[in-house]
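Visitor: Prediction below, plus the sequence it came from.
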Amino acid sequence: MSHSFLPVLIAALLAGTATAASHDAAYQAYQKGDYARALPAYRAAAQKGKPLAQYNYAMMLWRGEGTPVQRDEAVIWLRKAAEGHLAQAQYALGLLYENGERLPRSQVDATHWFLLAAQQGHTDAQTSVATQYFLGRGAPKDMVQAARWYLKAAEGGDVGAQYIVATMYEKGEGQPHDLAEAWRWYEAAALQGDPAAAIRARDLGQRLRQAGAASRP
């Protein structure tokens, strides 16, 4: 499940420099690999109710950095951070529910936490909640809601979401049938290195050019 959690230094950026500065000693120690100093510093800040510190402390417990691995305890602190409205913590808690790791598997709870993080602009959470609506997993199957959240993730630069949005425009699923928009999103994904999107963008571009030529007098 290591893919579920970003490095602590990335999490620090989510809450902005003011919050990061409030436990600068912990952050600096972690950056230096001094987990023996970082762990108690994050714990002290976590105990004061700082969601970012709660998340970072949870991640150190989860990874066993400066301490033996303590994943049940990590989940407790992760939940505190999620309840404190930290988007990355909400997304991570959703992943635990989705995979049934250290928590009972629950797609409904996964969707709940993904949605909260998605509403704060967390791109991975937007993709995850879109997928929940797309599949009808932990939420009613709703192609309009799926398209809405895939589009937000696509606008945030998620290449997979860009490809999916393109296919939805191409097929008219959850979005109006719009080949020009489909081409635009295939092209966006292609520019990020998606080879399948590049093929679709080329083929659809040819279709659009042919249609345009045929419509001219």
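Guide: The structure has been received and is ready for your questions. Numbers count the residues shown, from 1 in each chain.
Visitor: switch to C-alpha atoms for all contacts and neighbour counts from now on
Guide: OK.
Visitor: helices or strands next to the helix or strand containing Asp124 in the packing?
Guide: Element membership of Asp124, judged by DSSP states H and E, is helix 123-135. If you count contacts as 3 or more Cα pairs under 8 Å, 6 or more residues apart in numbering; DSSP states H and E, helix 123-135 packs onto helix 107-118, helix 143-155.
Visitor: Tabulate these in TSV, adding columns for distance to Ala189.
Guide: Below are the helices and strands packed on helix 123-135 laid out as TSV (distance: least, Cα to Cα, whole Å):
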stretch	distance to Ala189
helix 107-118	21
helix 143-155	9
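Visitor: Among those, which comes closest to Ala201?
Guide: When the helices and strands packed on helix 123-135 are compared by Cα to Cα, helix 143-155 sits nearest Ala201, at 15.8 Å.
Visitor: What lies in contact with the helix or strand following that closest one?
Guide: Toward the C-terminal end, the helix or strand that comes next after helix 143-155 (DSSP H and E) is helix 159-171. Helix 159-171 is touched from outside by 127, 147, 150-151, 153-155, 174-179, 181-186, 188-189, 192, 194, 197, with contacts defined as Cα atoms under 8 Å, 6 or more residues apart in numbering.
Visitor: Longest helix in this structure, by number of residues?
Guide: Counting by DSSP state H, the longest helix found in the chain is helix 195-215.
Visitor: distance between that one and the chain's centre?
Guide: In this view, helix 195-215 has its centroid 31 Å away from the chain centroid, taken as Cα atoms, centre = their mean, to the nearest Å.
Visitor: and here's the other structure:
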Amino acid sequence: MAARFSRGGSRGAGRAQMIVLGMLLAVAASARSEPPQVQAPSPIDGRASLTASLAASSDQRAASDSPGPASAVEAASSASAPNPGSKAGPANGAAAANRAITLETALAAYEQRRWRQAERQFGELAARGEALGDYNLAMMHLRREAARPDLALAQQLLKRASERGLVRAELSLGQFYEEGVLGRRDLVQAHAWYLKAAEHGSVDAQVAVGTAFYLGRGAPLDMAQAARWYREAANGGDEGAQYLIASMYETGLGVDRDLRLASYWYAAAASNGDLAAKAKVKALAEALSAEAAAI
């Protein structure tokens, strides 16, 4: 899976959406009643890895108790700026060099496969309090691109990025525990992190939470909760979730049976290119017409 980078600073902004760790919804047309399965995407360099790519734009949630990337950078720059009129000694020169490090320069080094420079610069950004510095440095450790890859350190960095408000770090921690990166899977912990990310708006996490409740995997078996989270993901535009919530309305699984809502969500999935959903829309239209004629 190729990495794509956007340069925007907020969720939904930028020229391209970042492909992050994710749950790829696999709902085969021949088995549409089955919930989606979590799959780890292949990294761009072909090596086994948890992640698809580094992050170039922030999906940082609002958090009054933690500074955002911009405020952290400004604080660090202000603290290290030399006094006007003073001669720049070695320390001031180093401070100026550190201030010149930005997410753009670190990503440029990474894209050019200058791993040590990228690792150092992401580390500097992390030291300034930037969540994306933590996150991208964690990704380098998980992808074995750091000088001394350390999976436990990657976990710590992801947790710190989460504490700093980065939603994709919460999502990544869910997959970290689900895949058992440190040796043992922990589906309960995975669900807890997915739930955090889902509550903060991650569509991929909402799918994962829905699946956990659908299967009773790391969470109690609860079709009503499964429907709730599939509906959230469907509202977020996820085609597979749209099909699944449609099928739940069609069968009355976890929700009151409602063929009109089922038709609505099948139509949404069909508009996103789901061929099986198109057939369902036609079949339900015929069923609804028959019901109306019988009244």
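Guide: Arrived safely, thanks for sending. All of these numbers come straight from a predicted model, not from anything done at the bench.
Visitor: Identify the residue nearest the residue most central in space within structure 1 in space, chain neighbours excluded?
Guide: By Cα atoms, centre = their mean, structure 1 has its centre lying nearest to Asp124, at 1.6 Å. Counting by Cα to Cα, 6 or more residues apart in numbering, Asp124 of structure 1 lies nearest to Ala153, which is 7.2 Å off, once chain neighbours are set aside.
Visitor: number of nearby residues for the residue mapped onto the one you found from structure 2?
Guide: Aligning on TM-score structural alignment places Ala153 of structure 1 opposite Ala233 in structure 2. Residues within reach of Ala233 of structure 2, counting by other Cα atoms under 10 Å, total 27.
Visitor: ok now do Ala233 of structure 2, which residues does it touch?
Guide: Ala233 of structure 2 makes contact with 203-204, 206-207, 241-242 under the criterion Cα under 8 Å, 6+ apart.
Visitor: Out of these, flag the one nearest to Arg114 of structure 2.
Guide: Minimum distance to Arg114 of structure 2 across the contacts of Ala233 of structure 2 is 30.7 Å, recorded for Asp204 (Cα to Cα).
Visitor: gap between the counterpart of that closest one in structure 1 and Gln90 of structure 1?
Guide: For Asp204 of structure 2, the aligned residue in structure 1 is Asp124 (criterion: TM-score structural alignment). Going from Asp124 of structure 1 to Gln90 of structure 1 by Cα to Cα, to the nearest Å gives 11 Å.
Visitor: Pull up the gap between Tyr186 of structure 1 and Arg202 of structure 1, please.
Guide: From Tyr186 of structure 1 across to Arg202 of structure 1, the span is 9 Å (Cα to Cα).
Visitor: Which one of those two is surrounded by more residues?
Guide: More crowded of Tyr186 of structure 1 and Arg202, by other Cα under 10 Å: Tyr186, with 30 against 15.
Visitor: corresponding residue for the more buried one in structure 2?
Guide: Aligned counterpart of Tyr186 of structure 1 in structure 2: Tyr266 (TM-score structural alignment).
Visitor: Pretty sure its match sits against Lys280.
Guide: Yes. Between Tyr266 of structure 2 and Lys280 there is a contact at 6.5 Å, judged by Cα atoms under 8 Å.
Visitor: where do the contact lists of the two overlap?
Guide: Counting by Cα under 8 Å, 6+ apart, no residue touches both Tyr266 of structure 2 and Lys280.
Visitor: Just the buried positions in stretch 202-218 of structure 2, please.
Guide: 202-215, 218 (16 or more other Cα atoms under 10 Å).
Visitor: Leu288 of structure 2 matches what in structure 1?
Guide: By TM-score structural alignment, Leu288 of structure 2 lines up with Leu208.
Visitor: hang on, isn't that match packed against Glu181?
Guide: No. The pair Leu208 of structure 1 / Glu181 is not scored as a contact, 11.0 Å apart, by Cα under 8 Å.
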